[in-house]
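S.K.: Following is a predicted model, sequence given first.
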Amino acid sequence: MPLNTGVQLDIVIYSLLAGVIVGSLFDVYRIIRGKDTFKIVIVIEDILFWTLSAVIVFAFLLYNNYAFMGPYVYLFICVGLIIYLKLLSRFIYSFEVFILSSIGKILRISYKNATYPIRFIYYKTTHKE
C-alpha cells in the first residue's frame, strides 16, 4: 500500500533534519577530538561517534516517522548532511566553539573561586614564618 503524500513529505523533511542533526553532532565531535592525537585513538573515537550518531538518528526517525527506512530516506539524510556542511557548518562551528569555550571559562573561574578558601587555609597553615 503506497503512502499518502503528506506522510512522504514528513519522511523527507525528517530525513533532511536527521542529516542536519548528524552534521551538528559532527561539528561538536570535531571540537572535542582536536587535531593532535594518536591514530588508534582517532579510529576508536570515529567508531564511537558514528555508532552514537546512528543510534541518535534511528531514535529520531523512530519517534518522528516510525523508522521507515527506505532508500530515499538515506538519500535525504545524505542531502541534509551535505547542505549542513556546505551552508551552515562554518557558522555553527564557530558558535559551538564560542559556547564551549565560554562554558569552560565559567567552570574554570567557578572552580578557582570555590577552592580559594581551602587553598588559602592550606597555604597559611603550611607556610608559617
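M.R.: Received it, and whenever you're ready, just let me know what you need.
S.K.: For the rest of this, base every contact and every neighbour count on C-alpha atoms.
M.R.: Will do.
S.K.: Tell me the buried residues in the longest helix belonging to the chain?
M.R.: Scanning the chain for the helix with the most residues, using DSSP state H, yields helix 89-126. For helix 89-126, the neighbour count (16 or more other C-alpha atoms under 10 Å) marks Ser89, Ile92, Tyr93, Glu96 as buried.
S.K.: Okay, one more to line up with it:
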Amino acid sequence: MSLIVEQVYIFFYAVLAGVIIAFLYDVLRIKRRAIKTNVVILSIEDIIYWLLSAIIVFLTVYNSNDGQMRGFIFLGNILGVTLYLSVFSRLVIASSMMIINFIKKVLLFIWKVVTYPFRLIFKILSVPLRFIGGCFGKLGRLLFGLFGKAARKAKGVAIGRLKKVKLWSRFKRKVRKKT
C-alpha cells in the first residue's frame, strides 16, 4: 500500500474516532436530560468522558499510525466531531428523549396500576380513622393520625419526647426574652 493511501485510511480512522467521541458526548447529554444529578456527579461524569475521549484518541493513533502523532489526525478528529454534531446529534438526542419519555410514561402507568388497590384501601380507611381521631382528640390524632397532618409532624415521636420538646422550646423562648 502506498504512503498516501495509508494516510487516508489513518485520516478516516481519526474521523471515525471523532464521531465516536461526539456520540459519547450525546450519550452524556441524554443522560443529563433524563436524570437530574448534583454537581459532584456531573464532575465525575465529565472526568470519565474526557478520560474515555483521551483513550479513544490514543487507541486510534496507536492502532492506525503506530503511535506517531500527526496534525491531520487531530484535524480528522475535529472533522468527525463537527460532522456528527451537525448531521446526527439532533436526531439522536430527540429520538432518545422520545423513547425515554415513552418508557417513563409506561412505567408510571404500571406504577399507578400496581399501587391502585393500596391507594383505594388508604382512602377507604382514612375516613373512619379520621373520625376516630377526632373523637379522641389530640391523643386520638397521635394514635390514629397516620393519615393526617398531625402524624406527618409527630411521626415516630413518643408522647414523652413531645413533652421534652415543649419544655425545651419554652426554655429557649425564656432565654431569648432575657437577651
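M.R.: Thanks, I have it. These numbers were taken from a predicted model, which means no experiment stands behind them.
S.K.: what TM-score comes out when they're superposed?
M.R.: Overlay of the two chains. TM-score (TM-score structural alignment, normalised by the length of the first structure): 0.65; 119 aligned residues with a C-alpha RMSD of 3.7 Å.
S.K.: still on that earlier bit, other SSEs contacting the longest helix of the first structure?
M.R.: If contacts are counted by 3 or more C-alpha pairs under 8 Å, 6 or more residues apart in numbering; DSSP states H and E, helix 89-126 of the first structure sits against helix 5-33.
S.K.: now the helix it packs on, how far from the chain's geometric center?
M.R.: How far helix 5-33 of the first structure lies from its chain's middle: 11 Å, per C-alpha atoms, centre = their mean, to the nearest Å.
S.K.: tell me what the helix or strand that comes right after that helix is packed against?
M.R.: Next in sequence after helix 5-33 of the first structure, counting helices and strands by DSSP states H and E, comes helix 39-65. Applying 3+ C-alpha pairs under 8 Å, 6+ apart, we find helix 39-65 of the first structure packed against helix 5-33.
S.K.: and the helix it packs on, how far from the second structure on average?
M.R.: Compared with the second structure after the fit, helix 5-33 of the first structure shows a mean deviation of 0.8 Å (mean C-alpha distance after the TM-score superposition for the first structure).
S.K.: Can you check what angle separates that helix from helix 39-65?
M.R.: Between helix 5-33 of the first structure and helix 39-65, the angle comes out at 160 degrees (axes from the mean of the first three to the mean of the last three C-alpha atoms, to 10 degrees).
S.K.: Which elements pack onto helix 5-33 of the first structure?
M.R.: Using 3+ C-alpha pairs under 8 Å, 6+ apart, helix 5-33 of the first structure sits against helix 39-65, helix 71-83, helix 89-126.
S.K.: Right, I'll call it a day here.
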